[in-house]
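>>> Have a look at this fold, sequence not included:
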């Protein structure tokens, strides 16, 4: 198993090098960014600790792909496979657990360890063919694939919103809206084939505009009911909801531009760092927005003639 983790470490560092970044500097910046964002979240939001349970669970589930599990079983056998998945999930959880312990969230951190350990006993079965229905059948693939992979997360977001209304806690409702946009942003991690983009009879600007319209429409289908509920029960705070919703849509547009800024390649570490810096220094958000926009136009112009 030691060899396996050494290989994974080399693969991660190779991706960093391919992004033309210094490996040591990248890890230092990532650590500082994670710590800084954690300080901001825990100092301003009471429910940040629950986000630090959801995120490692999400990452752990994502790496538990059935094909990957089958390959690991062939290489290591079932017993070592279980241990490997346990260690892998715990390694992912260590940064989040550390922040939880520092903030004295001992009960939540214990729950995270128990859930992570239990997850290693279950596997995603490739022969399970239940298809989650979506309202996006005739629309581009991002929301079709994204919703089917995250329908449980969407259900949890709705549950948190309902709980916020029941306990009369508006901040918890804002937290659920923030989670909804994080969920939508994750849909744009899927890169389509070059041929799919080429098939659009549009210029780069028209293609991006269509993507933005579809994103705003689909996101509204999913989450405008939440805005409506919170506006009805917390009508005195409706301006905060509208501001948050507007900011969320703005960042969805920025993510769309970032996605196609390196097309047909996947957006790399460099683009991710630029976006992360923007979160820490909001005054440069317009510069980042324009940077990704013009980069995406240049990349798409090679495909869309």
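Sure thing, it's come through. All values reported here derive from a predicted model rather than from experimental measurement.

>>> can we go C-alpha only for contacts and neighbour counts from here?
Will do.

>>> Tell me, how many residues neighbour residue 86?
18 (other Cα atoms under 10 Å).

>>> Over to residue 110?
14.

>>> Residue 142: how many residues sit nearby?
22.

>>> got it, and residue 99?
When counting by other Cα under 10 Å, one arrives at 19 neighbours for residue 99.

>>> repeat for residue 77
12.

>>> ok, then the element right after the helix or strand containing it?
Using DSSP states H and E, residue 77 falls within helix 66-102. Moving toward the C-terminus from helix 66-102, the next helix or strand (DSSP H and E) is helix 106-119.

>>> which residues does residue 284 contact?
Residue 284 is in contact with residue 278, counting by Cα atoms under 8 Å, 6 or more residues apart in numbering.

>>> what about versus this one:
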């Protein structure tokens, strides 16, 4: 089991090396940036604690892949498998827990610890298979695959929105809107095979804008009831809801550009760091948006001609 975590650590450091970063310096900068940006985030937004509760749980769910779990179970057996999953979830949660504790969000910290532990015990590898119908067409695979993988998370998000309405907590309602976009962003972490991009036979610019159109429309289909719910019960805050939704759509465009900026390779550590910093400082998107757009055009030009 110790060897498993050593391998994971080596993989992370290797990604840093491939990105041209000094490992020690990179870890120092990541730690300082995470701490500093987190404090700024908590001082600026009342709902920051909710986001720092959701992100580690979302990441824990993302790594609970059926094939990965099956591999771990075969290699280590049931008992060590659950222990590995528990340790992984706690490692993901620790940075967020530290920030929550420093910010005196003790209740949220306790809930995060409990839910992170419970996620390690859930039967993610169930043999039962049910093909969940989706409101999407067949062509844009991101939302079809993503929707089926995150269906329970979407239901939970809607449940939290209903709770926000019942307790008259607008900040909690805004939190669910932010989470809805984070869920949609995650759908673009899957990179399709080069062949499937080539079959579109579009030029890179038209291909990208078609992807953005699909992402915007399907995200609206998925979360229009959420927006209507918040608008009806918080009518005096409708402008904030619409502005936040508009910013979310703009970030959705950036996510599409980031995905294809490294095509046909997966998004690297460098792109992830740039996006994370931009998420904390939204005005930076005015710089990162055109940069990743032109990088995407350059990468896709090798396949789409």
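Perfect, I can see it now. Not measured: the values here are computed from a predicted model.

>>> TM-score of the superposed pair?
After superposition, the two chains reach a TM-score of 0.93 (TM-score structural alignment, normalised by the length of structure 1), with 305 aligned residues with a Cα RMSD of 1.9 Å.

>>> Contacts only, for residue 299 of structure 2.
So residue 299 of structure 2 contacts 260, 261, 262, 263, 264 (Cα under 8 Å, 6+ apart).

>>> right, and the pair among these with maximum separation?
Spatial extent of the contacts of residue 299 of structure 2 (Cα to Cα) is set by the pair 261 and 264 at 8.7 Å.

>>> Same drill for the two, tell me which one is more crowded.
With neighbours defined as other Cα under 10 Å, residue 261 of structure 2 and residue 264 compare such that residue 261 has more, 24 against 18.

>>> Is the closest residue to the more buried one other than its chain neighbours within a helix or a strand, and which one?
Among residues not flanking residue 261 of structure 2 along the chain, residue 296 sits closest, at 3.8 Å (Cα to Cα, 6 or more residues apart in numbering). Per DSSP H and E: residue 296 of structure 2 is located in helix 285-300.

>>> What of residue 205 of structure 2?
Residue 205 of structure 2 belongs to helix 204-233, assigned by DSSP H and E.

>>> What span of structure 1 is that helix aligned with?
Aligning helix 204-233 of structure 2 against structure 1 (TM-score structural alignment) gives residues 204-233.

>>> separation between residue 250 of structure 2 and residue 182 of structure 2?
13 Å (Cα to Cα, to the nearest Å).

>>> Same check on residue 93 of structure 2?
In terms of Cα to Cα, residue 93 of structure 2 sits 17 Å off from residue 182 of structure 2.

>>> Looking at these two, which one has more neighbours?
residue 93 (23 against 17).

>>> which residues does the more buried one contact?
Counting by Cα under 8 Å, 6+ apart, residue 93 of structure 2 has contacts 56, 57, 112, 113, 116.

>>> now the residues you listed in a markdown table, with neighbour count and distance to residue 136 of structure 2?
Supplementary listing: those in a markdown table, determined by neighbours: other Cα atoms under 10 Å; distance: Cα to Cα, whole Å:
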| residue | neighbour count | distance to residue 136 of structure 2 |
| --- | --- | --- |
| 56 | 23 | 28 |
| 57 | 21 | 26 |
| 112 | 24 | 33 |
| 113 | 17 | 35 |
| 116 | 26 | 31 |
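
>>> any idea which of those residues is closest to residue 139 of structure 2?
residue 57 (29.6 Å).

>>> and that closest one, which of the three is it?
Recorded secondary structure, residue 57 of structure 2: helix (DSSP: H, G, I helix; E, B strand; the rest coil).

>>> how about the nearest residue to it, chain neighbours excluded?
residue 116 (6.3 Å).

>>> For the helix holding residue 205 of structure 2, could you pull out the residues that count as buried?
204, 207-208, 212, 214-216, 218-219, 222-223, 226-227, 229-231 (16 or more other Cα atoms under 10 Å).

>>> after it comes which helix or strand?
helix 238-261.

>>> how close does that next one sit to structure 1?
Helix 238-261 of structure 2, aligned to structure 1 and superposed, deviates on average by 0.8 Å (mean Cα distance after the TM-score superposition for structure 1).

>>> Give me the distance from that helix to the chain's centre.
13 Å (Cα atoms, centre = their mean, to the nearest Å).

>>> any idea of the angle that helix forms with helix 285-300?
30 degrees (axes from the mean of the first three to the mean of the last three Cα atoms, to 10 degrees).

>>> Quick one: list the elements packing against helix 238-261 of structure 2.
Counting by 3 or more Cα pairs under 8 Å, 6 or more residues apart in numbering; DSSP states H and E, the packing neighbours recorded for helix 238-261 of structure 2 are helix 170-186, helix 204-233, helix 285-300.

>>> what comes up buried for it?
Those would be 238, 241, 245, 248-249, 251-261, for helix 238-261 of structure 2 by 16+ other Cα under 10 Å.

>>> Closest to residue 75 of structure 2 out of the residues you listed?
Taking those together and measuring to residue 75 of structure 2 by Cα to Cα, the closest member is residue 259, at 32.6 Å.

>>> which residues touch residue 252 of structure 1?
Taking Cα under 8 Å, 6+ apart, one finds 181, 184, 185, 215 in contact with residue 252 of structure 1.

>>> ok, back up a step: now do the helix holding residue 77 of structure 1 against helix 106-119, angle only.
Using the same axes, to 10 degrees: helix 66-102 of structure 1 against helix 106-119 is 170 degrees.

>>> Mean deviation, helix 66-102 of structure 1 versus structure 2?
Helix 66-102 of structure 1 sits 2.1 Å off on average (mean Cα distance after the TM-score superposition for structure 1).
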